[in-house]
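Trainee: Pasting a predicted model and its sequence here:
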Amino acid sequence: MSIRVLVVDDSAMMRKAIRQILETDLDIEVVATARDGEDALKKDQELSPDVITLDINMPVMDGLTCLSLLFDQNPKVQVVMVSSLTQEGAITTFEAMELGAFDYVAKPSGTVSANMHIVGRELIAKVKAAAKRRRRRSVPSSTQHSAGRSAAAMERPARRERSLIVPDHGYRKVVVIGVSTGGPSTLMEILPHLPADLDAAVIVVQHMPPTFTTSFAKRLDDYCQLRFSEAKAGDRLARGQGVVAPGGHHLVVKKNAMRDDVLIRLTSQPANALFIPSVDVTMHSVVEFFGKKTVGVLLTGMGADGADGMVAIRQAGGVTIAEDASTAVVFGMPREAIERGGAEIVAPSHQIAREIVKAVNRW
């Protein structure tokens, strides 16, 4: 059965480009296009599509307003935001994801991008992943879906409680989490459940463009008990704190010669890596210093990034956790780790926070 898609964008050129990209896949049928949010609501009601690609900046009714009304009208629909590749676009995109959007694709060169084909493969993959999620999940209550948040995301811990945790920069343990397609929503099912006093530093490597990782790190910091920030060169890894690898750079670590701790270094090498940041690059760097006191976690995503890193961590005596197929939006990365022998533990996303805590407490 074809995946029925409604394409929404105020630019006729963009509607045509997105339609052409999607229709190169035989599993996808674009049932209609819409020029603004109001038009999208009307066509959604008439056609009940499986997935909607939704622009943000539109006249008459913008994407965020449309999104909040869509889920009341069609609770089953999955929405992939198509946003501009700017800091403002990133902030609005994550607001959309808090409202319930499944994932996003960033336009490569502004609101009207003549080169949308650059992200064509990503767009197709995310539309298909969204359709898979629609088929798999039962219909949530209208209140839950309108809010668009998992229970974990809604439980925002108090700042006062977190401020009691004093950062400890001692050289101890580290958790490295790699994730790609479907990652933002999956991470929000896991990271808010990690305690503020977790006896390890946490590094998140999410395949994401440079202008988006700052906003994403702030979003994690708002909703998690751990403190999160976008990693900067020279930052020190700290117990009970998390960092997000910045888009456009690989995150590696090095020993601080002046103290018994570890510093973050950002690099563009290897330049030929399929993804920058790369999960494999970070995992290999981290396990070199932390050895068996490394916890590797590989979540939803296309391809094999992180699979070799998981093998290296397991061979060093560390603990490795891969997301199970039952919850992975795209089972590519976890499957590769499992097939290569790099996954000691395989668990659904809602159990992974508990497995991380257990792994950290082994030592």
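Mentor: Structure received. Residues are numbered from 1 along each chain as shown.
Trainee: C-alpha only now, for contacts and for neighbours.
Mentor: Noted.
Trainee: In the stretch 251-363 of the chain, what residue spans correspond to strands?
Mentor: For the stretch 251-363 of the chain, the strands defined by DSSP state E, counting those that start in this stretch occupy 262-267, 294-298, 319-323, 345-347.
Trainee: In addition, the following structure is provided for comparison:
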Amino acid sequence: MKSKNNIINVLVVDDSAFMRRVISDMIHNEEDLEVVKVARNGEQALEYIEKYAPDVVTLDIEMPILDGIETLKRIKFLSRPPTVIMLSSFTQKGSQETLKALELGAVDFISKPSGPISLDIKSVQNGLTDKIRAAYHAKTENTYKTANEQKLDTITDVSNKKVGGNEFVLVIGSSTGGPRALQEVIPKLPKDIPGCVLVVQHMPVGFTKLMGERLDKLSSLTVKEAQDGEPLMRGRVYIAPGDYHMSVSERTAFTDNSSLSRWQIKIDDSPPVKGLRPCVDTLFESVSKMQKVDLFGVILTGMGNDGARGVKRLKRNGAYIIVEDESSCIVFGMPKAAINTGVVDEIIPLPDIAPRILKLLI
């Protein structure tokens, strides 16, 4: 149940009194946000969720008594589960736990500054408050629905399906809710596909590498964080590294007749586009220039409008555009913006996207 008077009620959960104060101050500075309570650990958080019914919870991962992961596992069983944003450290363990939290139902996460005291509040305030607003509008019924609970309407197992046809490039853009959405698409593509997949998921440094490793374990395709200068190869999935733009450029020299191998990955740290790096539009626009390959563009769940300009460019070069249906989205912002361009070919629920792509390829 949402708050009255357009005020978003937030519960702040962190074992650090300093962080509780900092996060609360960030939220208090916003007219439409209000901290209803702060909690020191997971047990206290569960008690306060039942008592105060917050709309959104900011949840620290590493806490005594009951940590963020265990707390999140219990939240989904409460009578009125709120949406959750995780507070994560930049450590390897923190990054791994964050990805686990996203799989368990957290809508998004915000990275804590690396310094224990040297906290640049403005560097995270806008990101946090925007994510709280997005979490408020997220669909709770989709948030806590794990991938294996969703059923395909048509093909139940396509990962071993034989695929022929022309070489192709599939580009995917996603943001809020994207890591779990990608697990519904990438692992369902067979290893013998005559093309490659390029993915931009809005994430900071470090997290994209771990996400790629996780998807690689789940997939028959080879999934990896992309590197500058590597040629496009069949059966590969390239994830844009956090805080870098990914695009493609034509190679000056190549030895085989593959249309894919004429192109290579370009990774750069040019200025953010609309505050985003990596940016979906940057990737899509570069791929739209490719010739002699079939092009497919997919926009998955996410807030904002990144990808809308890119799908128009792709469409001009004959790409087939698929957008995730609102019914399965965590946040419908990016898909809606793409739909509003008028160039989208199909709008379908997440579980049906991979089977549909394969049908188009066969």
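Mentor: Everything's here; your move. Just so we're clear, the structure is a prediction, and the values are computed from it rather than from any experiment.
Trainee: care to give me the TM-score?
Mentor: Once the chains are overlaid, their TM-score stands at 0.83 when taken by TM-score structural alignment, normalised by the length of the second structure; 345 aligned residues with a C-alpha RMSD of 3.2 Å.
Trainee: Which stretch among the strands of the stretch 251-363 of the first structure is buried most, on average?
Mentor: Comparing the strands of the stretch 251-363 of the first structure by mean neighbour count (mean count of other C-alpha atoms under 10 Å), strand 294-298 ranks first with a mean of 30.
Trainee: mean shift between it and the second structure?
Mentor: By mean C-alpha distance after the TM-score superposition for the first structure, the fitted strand 294-298 of the first structure averages 1.1 Å away from its aligned residues in the second structure.
Trainee: quick one: that strand to strand 319-323, angle?
Mentor: Counting by axes from the mean of the first three to the mean of the last three C-alpha atoms, to 10 degrees, strand 294-298 of the first structure lies at 10 degrees to strand 319-323.
Trainee: contacting residues for the nearest residue to residue 186 of the second structure once chain neighbours are set aside?
Mentor: Closest residue to residue 186 of the second structure apart from its sequence neighbours, by C-alpha to C-alpha, 6 or more residues apart in numbering: residue 219 at 6.6 Å. Residues near residue 219 of the second structure by C-alpha atoms under 8 Å, 6 or more residues apart in numbering: 186-189.
Trainee: mind checking what residue 219 of the second structure lines up with in the first structure?
Mentor: Mapped onto the first structure by TM-score structural alignment, residue 219 of the second structure lines up with residue 224.
Trainee: repeat for residue 204 of the second structure
Mentor: Counting by TM-score structural alignment, the partner of residue 204 of the second structure is residue 209.
Trainee: re earlier: just curious, which of the contacts of residue 219 of the second structure is nearest to residue 36 of the second structure?
Mentor: For the contacts of residue 219 of the second structure, the residue nearest residue 36 of the second structure by C-alpha to C-alpha is residue 186; the value is 39.5 Å.
Trainee: In the second structure, which residue is most central in space?
Mentor: By C-alpha atoms, centre = their mean, the second structure has its centre lying nearest to residue 178, at 2.5 Å.
Trainee: Nearest residue to residue 6 of the first structure in space, please, no chain neighbours.
Mentor: Per C-alpha to C-alpha, 6+ apart, closest to residue 6 of the first structure is residue 52, 4.7 Å.
Trainee: In three-state terms, how would that neighbour be classified?
Mentor: strand (DSSP: H, G, I helix; E, B strand; the rest coil).
Trainee: Trace it over to the second structure, please.
Mentor: Aligned counterpart of residue 52 of the first structure in the second structure: residue 57 (TM-score structural alignment).
Trainee: just checking, its match touches residue 87?
Mentor: No - look at residue 57 of the second structure against residue 87 with C-alpha atoms under 8 Å: they stay out of range, at 10.2 Å.
Trainee: quick one: which of these two has more around it?
Mentor: residue 57 (27 against 23; other C-alpha atoms under 10 Å).
Trainee: Comparing the helix ranked longest in the second structure with the first structure, how large is the average distance?
Mentor: Longest helix in the second structure, counting residues (DSSP state H): helix 121-137. Helix 121-137 of the second structure differs from its equivalent in the first structure by a mean of 2.8 Å after superposition (mean C-alpha distance after the TM-score superposition for the first structure).
Trainee: what residues are up against the aligned residue in the second structure for residue 323 of the first structure?
Mentor: Aligned counterpart of residue 323 of the first structure in the second structure: residue 324 (TM-score structural alignment). By C-alpha under 8 Å, 6+ apart, the contact set of residue 324 of the second structure is 298-301, 335, 347-350, 353.
Trainee: Quick check: the two most widely separated of those?
Mentor: Within the contacts of residue 324 of the second structure, 335 and 353 form the most distant pair, 13.3 Å apart (C-alpha to C-alpha).
Trainee: Looking at these two, which is more packed in?
Mentor: Ranked by neighbour count (other C-alpha under 10 Å), residue 335 of the second structure and residue 353 place residue 335 first, with 30 against 24.
Trainee: give me every residue that touches the more buried one.
Mentor: For residue 335 of the second structure, the contact set (C-alpha under 8 Å, 6+ apart) comprises 299-302, 305, 323-326.
Trainee: returning to what we had before: quick one: closest of the strands of the stretch 251-363 of the first structure to residue 99 of the first structure.
Mentor: Closest to residue 99 of the first structure of the strands of the stretch 251-363 of the first structure is strand 319-323 (C-alpha to C-alpha; 24.6 Å).
Trainee: What does residue 98 of the first structure correspond to in the second structure?
Mentor: Using TM-score structural alignment, the partner of residue 98 of the first structure in the second structure is residue 103.
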